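Undergrad: coords please:
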Amino acid sequence: MNVAVVMGGYSEESVISLRSGQLILNNLDKSKYQLFEVHILLNEWYCLDEGAKYPINKADFSFVKDNQTIKFEIAVNTIHGTPGEDGHMQAYWELVDLPYTGCTFYQSALTFNKRDTLSVLSKFNIPKANSIYVTKGDAIDGNKVAAELGLPFFVKPNQSGSSLGVSMVTTLDDFQKALDFAFAEDNDILIESYLNGREVSVGVLKYQGETKVLGITEILSQNSFFDYEAKYLGKSEEITPASISQEVENSVIETAKKVYESLGMSGFSRTDFIIMNDVPHFIEINTNPGLSPQSIFPQQAAFAKLEMGNLLENEISLALQRKPIWKK
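TA: As a prediction, the model looks like this:
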């Protein structure tokens, strides 16, 4: 089976995606699959094979090598950010009739949009921070924001990953700088109240027909919050399993499953919570979690005593079983 391991992307998360792609290439069974390293970058799409670049034909997601057209039977998607985590690639793959791993284009688009995700989850009584939604050009009164949400509060791009463009505002003197930082990533932003508690991250996936929680990891950031430096530059401690009571652990597990199922998810995911007063409050869900050696999801798989190769096999099996809406 010709398998495209698709990595890269159009955002600053591209570098992290390339690391995730290498982990997938190293863990899939090469006796069973013919693996191809496919890069989706802003200026070019290509297959990297034996050091040479072969342009991807966007008409059918194939490439030509030695005058032979090579077509894929499945795409293993590990793009972080746009266009692989926001639904664009998934919709394209459906149009060219290529199975792909992870969630569908709708779930990808929904969960990449923080405001819309929070709106859906509010119908299921998932605890979360209070928030204000702002579009670039709107008049924003910092004093009114502080009166409604309290200080400190967070300013976040509505659609972004890896904590890019996120700031904690502790004084209104920093508010405009935080707005500029967030608007550099997206024209829409969320301003959220600060949740004073312990941060945990939970790996969830569909495995052998059930929604399975791999583990709960507590995040201890050296910075004021779990920002890009803490995530990828070693400025955090990640403890798996989290040292929490059995009662709180059960609550986190059940809430993580409820979030996953309420959003109609499939594929790998990592959901972040703040535990405040023993209650897990939803922060966000990542539908293409990092799979580099430093990433949380592989740590949780190891804790659950599940090999990444087996989890990836499960993902491929689910992808091959799924049919696009127009084929049902």
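
Undergrad: CA atoms for contacts and neighbours, from now on please.
TA: Fine.

Undergrad: residues contacting the nearest residue to Thr170 once chain neighbours are set aside?
TA: Among residues not flanking Thr170 along the chain, Pro152 sits closest, at 4.3 Å (Cα to Cα, 6 or more residues apart in numbering). Contacts for Pro152 (Cα atoms under 8 Å, 6 or more residues apart in numbering) come out as 168-171, 193-194.

Undergrad: ok, so of those, who is nearest Asn43?
TA: Met168 (33.4 Å; Cα to Cα).

Undergrad: Show me what the strand or helix carrying the closest one is packed up against.
TA: Using DSSP states H and E, Met168 falls within strand 167-169. Judged by 3 or more Cα pairs under 8 Å, 6 or more residues apart in numbering; DSSP states H and E, strand 167-169 is in contact with strand 153-157, helix 175-183.

Undergrad: for comparison, sequence B:
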Amino acid sequence: MKKNVAIIAGGDSSEIVISLKSAAGLSTFIDKERYNLYIAILKKNEWIVELPDGTNTVIDKNNFSFQEKGVGKKFDFAYITIHGTPGEDGRLQGYFDMIGMPYSSCNALVSAITFNKFVCNNYLKGFGVKVADSIRLFGGESADTDEVVSRLGLPLFVKPNVGGSSFGTTKVKSAGQLQEAIAHAFAEGEEVILEQFIAGTEVTSGCYKTKEKAVLLPLTEVVTDNEFFDFDAKYNGQVDEITPARISSEMTAKIQEETSRIYDLLGATGIIRIDYIIQATGEPVMLEVNTTPGMTTTSFIPQQIHAAGLDIKSVMTEIIEDALLRRK
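TA: From the prediction side, this is the model:
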């Protein structure tokens, strides 16, 4: 009997628009001959499932079940593609753990750690991972401009500490821009991170592991004329994404090995993507870890899977079946 798979989209942040695009991508990537696919959209006050006839039905939060044509149904697996709260910060993972639902991404603890950029980077720094220097601000907390510039230099980045898709992010090039940039970032979240700017070549590295194997995907090089890899660069085509990246095989292997090491240090599961800057000195600096990477048809991970010569439906099946096996 075919298993029921929920593609979990939506969320409570500005990234909902990207989440819905990822859900549409996943609905073409996952094998429909093997699984019954449903898109479940989770918002703060509304959890629904889109049915094949175009109607919606409410999800029972007690066990994540739903009704279709008067028949009660339950899901066998959840593929989480919410970018932001509650699907990327561990809250949804904790819920699924409590009801015994297998899912695609990292567990609640790992998701919570990686969602908080400052916590994640400083955790990994303790294991020798090279990261940019940063300062964290909590809601209502101020920063002295002179002290920040003295420590981090200019330019520097100001962004929400928990969030993605570059919402609320500013590249600050002068001291006079700092306070406005902090206010802009606080509009997106309760914590803000001020981060040292690292010049160099930006690359991103995808990886997934199952009980049977580890797959280190080709790197993608990110080239944009914008100030940084912002929302327009990510989603409005103002970027060149080159896969495989135009770097040496030695550097590629070094970054892939570091991605694999970070995967294990975190205890990650499913597909993750890690962003780096390769400095002019040849030293890669880790920017951040993404445990629910975008899965639109043009996102990095699908590009890297294609460049690796892999079939994306087979990869999705591996992810799903491995998670189901771990639950037995």
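
Undergrad: circling back: output the contacts of Pro152 of structure 1 as JSON lines; include the columns neighbour count and distance to Thr101 of structure 1.
TA: Below are the contacts of Pro152 of structure 1 laid out as JSON lines (neighbours: other Cα atoms under 10 Å; distance: Cα to Cα, whole Å):
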{"residue": "Met168", "neighbour count": "21", "distance to Thr101 of structure 1": "34"}
{"residue": "Val169", "neighbour count": "21", "distance to Thr101 of structure 1": "38"}
{"residue": "Thr170", "neighbour count": "15", "distance to Thr101 of structure 1": "41"}
{"residue": "Thr171", "neighbour count": "12", "distance to Thr101 of structure 1": "43"}
{"residue": "Ser193", "neighbour count": "22", "distance to Thr101 of structure 1": "34"}
{"residue": "Tyr194", "neighbour count": "19", "distance to Thr101 of structure 1": "35"}
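
Undergrad: does the counterpart of Ala319 of structure 1 in structure 2 count as helix, strand or coil?
TA: Aligned by TM-score structural alignment, Ala319 of structure 1 pairs with Ala323 of structure 2. Three-state assignment for Ala323 of structure 2 (DSSP: H, G, I helix; E, B strand; the rest coil): helix.

Undergrad: Looks like Ala323 of structure 2 contacts Pro102 (just checking).
TA: Yes. The criterion here is Cα atoms under 8 Å, and Ala323 of structure 2 meets it with Pro102 at 6.2 Å.

Undergrad: Next one: the spatially most distant residue from the centre of structure 2 from Pro302 of structure 2, what distance?
TA: Distance from the centre of structure 2 peaks at Gly70, with 36.3 Å (Cα atoms, centre = their mean). Note on Gly70 of structure 2: its distance to Pro302 of structure 2, by Cα to Cα, to the nearest Å, is 37 Å.

Undergrad: Now mean neighbour count too, for the helices and strands packed on strand 167-169 of structure 1, in a markdown table please.
TA: As requested, those are arranged in a markdown table below (neighbours: other Cα atoms under 10 Å):
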| stretch | mean neighbour count |
| --- | --- |
| strand 153-157 | 25 |
| helix 175-183 | 18 |
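
Undergrad: wait, which of the ones you listed is closest to Cys103 of structure 1?
TA: Short answer: strand 153-157, nearest of these by Cα to Cα, at 22.2 Å.
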